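In: Predicted structure and sequence below. I'll ask about it afterward.
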Amino acid sequence: MKDVVEQLSSYKSVHLNPANIKTHFVGIPLIIWSLFLLLGMVRFDTPGGQVSLAMVFTLIVLVYYLWLHARLAIGMVVFILPVLYTSEAMVASPHALWIAVSVFVVGWIFQLIGHQYEKAKPAFVDDLNQLLIGPLFLMAEVYFALGWEKSLEQEIAPIARRKRMALETAKAG
């Protein structure tokens, strides 16, 4: 399995344009929230009470992030728990499905607009795992902006630029 440096540098290689990154700060949270709402609609009973697929997914994804990078995983917990809470609260709405689908579409519109600035295809096109790395990438960007995890930033940035140059060379050739 690829380590966090390889995962983040692959993602960053098609997210170098600041305008693209800004659109992702809107689009990715919208997509995540809508997916959590959809997953929250799938519920099952356990001896401890009702559990949703969103709760199970949250646990699995947070363990994956912890495996990749413990400090970034802490930030992801701070982000994901309110997303889980608010999406679980919305499940009871009679319009939950339409809300989830609408928010999902709006989120992807932001993503696609961002990639017009970038002039590069989304990372998940070549590696579906990058769908899970997008949120972690945004958390890393927050950490970098706060001056945290500078060694990680210094490690992934040159790799990302080399990967991007290779992509552009392959595209031109």
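Out: Received the coordinates, thanks.

In: CA only for contacts and neighbour counts going forward, please
Out: Noted.

In: May I ask which helix or strand encompasses the residue nearest the centre of the chain?
Out: The C-alpha lying nearest the average C-alpha coordinate of the chain belongs to Pro135 (C-alpha atoms, centre = their mean; 2.3 Å). Using DSSP states H and E, Pro135 sits within helix 130-145.

In: hang on, the earlier thing: which residues touch the residue nearest to the centre of the chain?
Out: Contact analysis of Pro135 by C-alpha atoms under 8 Å, 6 or more residues apart in numbering lists Ile28, Pro29, Met76.

In: Let me know the closest of these to Glu88.
Out: Nearest to Glu88 among the contacts of Pro135, counting by C-alpha to C-alpha, is Pro29 at 15.4 Å.

In: Check which residues of the helix or strand the closest one falls within are buried.
Out: Following DSSP H and E, one finds Pro29 within helix 18-40. Neighbour-count burial for helix 18-40, counted by 16 or more other C-alpha atoms under 10 Å, picks out 20-21, 23-25, 27-40.

In: ok, second structure coming up, stack it against the first:
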Amino acid sequence: MKTLQQQLGKYGLYHRSKRNVLTHFIGIPLIVFAALCLLARIQIPLGSVVIDGAQLFVLASVVYYFMLSFSLGFIMAVIFTLLLVAAQPIAAM
């Protein structure tokens, strides 16, 4: 697994313009939100508890970010949780 510094270094080579940064700042969360809406429709019964695909995705993603950096993991956990909470009612429609 690459370190956070290696990943950010490679990312920085291709994403330097203000337009690109702004596009990513808006576009990536929207893409993740849409994916969470779709994944939340996948219901997985585990005994008396039902989890969904979006919860599994968020858990795996947050674990990954925590492995890179504690502070990044915390920030991403907050962002992913907010997106997940917003996606749940939409998926229930």
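Out: Sure, I can see it. All of these numbers come straight from a predicted model, not from anything done at the bench.

In: what's the angle from the helix holding Pro29 of the first structure to helix 130-145?
Out: On the basis of axes from the mean of the first three to the mean of the last three C-alpha atoms, to 10 degrees, helix 18-40 of the first structure is oriented at 130 degrees to helix 130-145.

In: mean shift of helix 18-40 of the first structure relative to the second structure?
Out: Following superposition, helix 18-40 of the first structure is found to deviate from the second structure by 0.6 Å on average (mean C-alpha distance after the TM-score superposition for the first structure).

In: Name the surrounding residues that touch that helix.
Out: So helix 18-40 of the first structure is contacted by 15, 52-55, 83-84, 87-88, 90-91, 96-97, 99-101, 103-111, 113-118, 134-135, 138 (C-alpha under 8 Å, 6+ apart).

In: at 6 Å instead, please
Out: 52-54, 83, 87-88, 100, 103-104, 107, 110-111, 114, 117-118 (C-alpha atoms under 6 Å, 6 or more residues apart in numbering).

In: And stretch 67-84 of the first structure, by the same measure?
Out: Val4, Trp33, Tyr65, Leu66.

In: any chance of these in a markdown table, plus distance to Glu155 of the first structure?
Out: Output for these, formatted as a markdown table (distance: C-alpha to C-alpha, whole Å):
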| residue | distance to Glu155 of the first structure |
| --- | --- |
| Val4 | 11 |
| Trp33 | 30 |
| Tyr65 | 18 |
| Leu66 | 19 |
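
In: which one of those residues is nearest Ala160 of the first structure?
Out: Proximity of those to Ala160 of the first structure (C-alpha to C-alpha) peaks at Val4, which lies at 12.6 Å.

In: any idea how far the closest residue in space to that closest one that isn't next to it in sequence is from Leu8 of the first structure?
Out: Spatial nearest neighbour of Val4 of the first structure, excluding adjacent residues (C-alpha to C-alpha, 6 or more residues apart in numbering): Leu68 at 5.3 Å. To Leu8 of the first structure, Leu68 of the first structure is 10 Å away according to C-alpha to C-alpha, to the nearest Å.

In: Give me the more crowded residue out of these two.
Out: Of the pair Leu68 of the first structure and Leu8, Leu8 is the one with more neighbours under other C-alpha atoms under 10 Å, namely 25 against 18.

In: That one belongs to a helix?
Out: Yes. Assessed with DSSP: H, G, I helix; E, B strand; the rest coil, Leu8 of the first structure lies in a helix.

In: what's around the nearest residue to it once chain neighbours are set aside, how many residues?
Out: Spatially, and ignoring its direct neighbours in sequence, Leu8 of the first structure is nearest to Phe137 (6.1 Å; C-alpha to C-alpha, 6+ apart). The local packing of Phe137 of the first structure (other C-alpha under 10 Å) involves 22 other residues.
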